[in-house]
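Enquirer: For reference, the sequence and a predicted model appear below.
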Amino acid sequence: MVKVITYGTYDLLHYGHKRLLERAKALGDYLIVGVTADSFDKSRGKINVQQSLMERI
């Protein structure tokens, strides 16, 4: 079994996010998707995140 992992902010999930996840899933049998925490996003300079972590999950 091939496991693939990816992560992102996924704020306001859109078609580009969906395509990214579809392409990642095509690389293996099992896809793990991480969603970044607000503190991680802020440390990277993403100060305009519109959805809460729970909404993005």
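Expert: Structure received.

Enquirer: From now on I want contacts and neighbour counts done on CA atoms only, so please keep to that.
Expert: Noted.

Enquirer: longest helix of this structure?
Expert: Scanning the chain for the helix with the most residues, using DSSP state H, yields helix 15-26.

Enquirer: Below is an additional structure, to be compared with the one above:
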Amino acid sequence: MVLACALIDAQVLAAEWLHGDDPTASMVAKGKTTKDQGRIWLCIRDDRSKRE
């Protein structure tokens, strides 16, 4: 699993352009009844030749 993550990281980070986002997600922890707010960090590779 660690090797797969390293290969994906290298592929994504080799891009000329990256887009990042950190959207929120409601989460309920095991054994709790209240919701907490979590974040998911994303990095997306952009290989398009034209950007607008």
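Expert: Everything's here; your move. Quick caveat: nothing in here was measured; it's all calculated off a predicted structure.

Enquirer: Now the TM-score, please.
Expert: Superposed pair, TM-score by TM-score structural alignment, normalised by the length of the second structure: 0.26. Supporting alignment: 31 aligned residues with a CA RMSD of 3.6 Å.

Enquirer: List of residues touching the longest helix of the first structure?
Expert: 4-6, 10, 31 (CA atoms under 8 Å, 6 or more residues apart in numbering).

Enquirer: with these in mind, which one is nearest to residue 41 of the first structure?
Expert: Nearest to residue 41 of the first structure among the contacts of helix 15-26 of the first structure: residue 10, at 10.9 Å, using CA to CA.

Enquirer: just to revisit the earlier point, by neighbours, which of the contacts of helix 15-26 of the first structure wins?
Expert: In terms of neighbours by other CA atoms under 10 Å, those top out with residue 10 at 19 neighbours.

Enquirer: what's the burial count for residue 12 of the second structure?
Expert: When neighbours are defined as other CA under 10 Å, residue 12 of the second structure has 16 of them.

Enquirer: Same question for residue 39 of the first structure.
Expert: A total of 11 residues lie near residue 39 of the first structure under the criterion other CA under 10 Å.

Enquirer: In which helix or strand does it reside?
Expert: Following DSSP states H and E, the helix or strand that holds residue 39 of the first structure is helix 38-43.

Enquirer: List the buried residues in the next helix or strand after that helix.
Expert: Using DSSP H and E, the next helix or strand after helix 38-43 of the first structure towards the C-terminus is helix 53-56. When burial is assessed from 16 or more other CA atoms under 10 Å, helix 53-56 of the first structure yields the following buried residues: residue 56.
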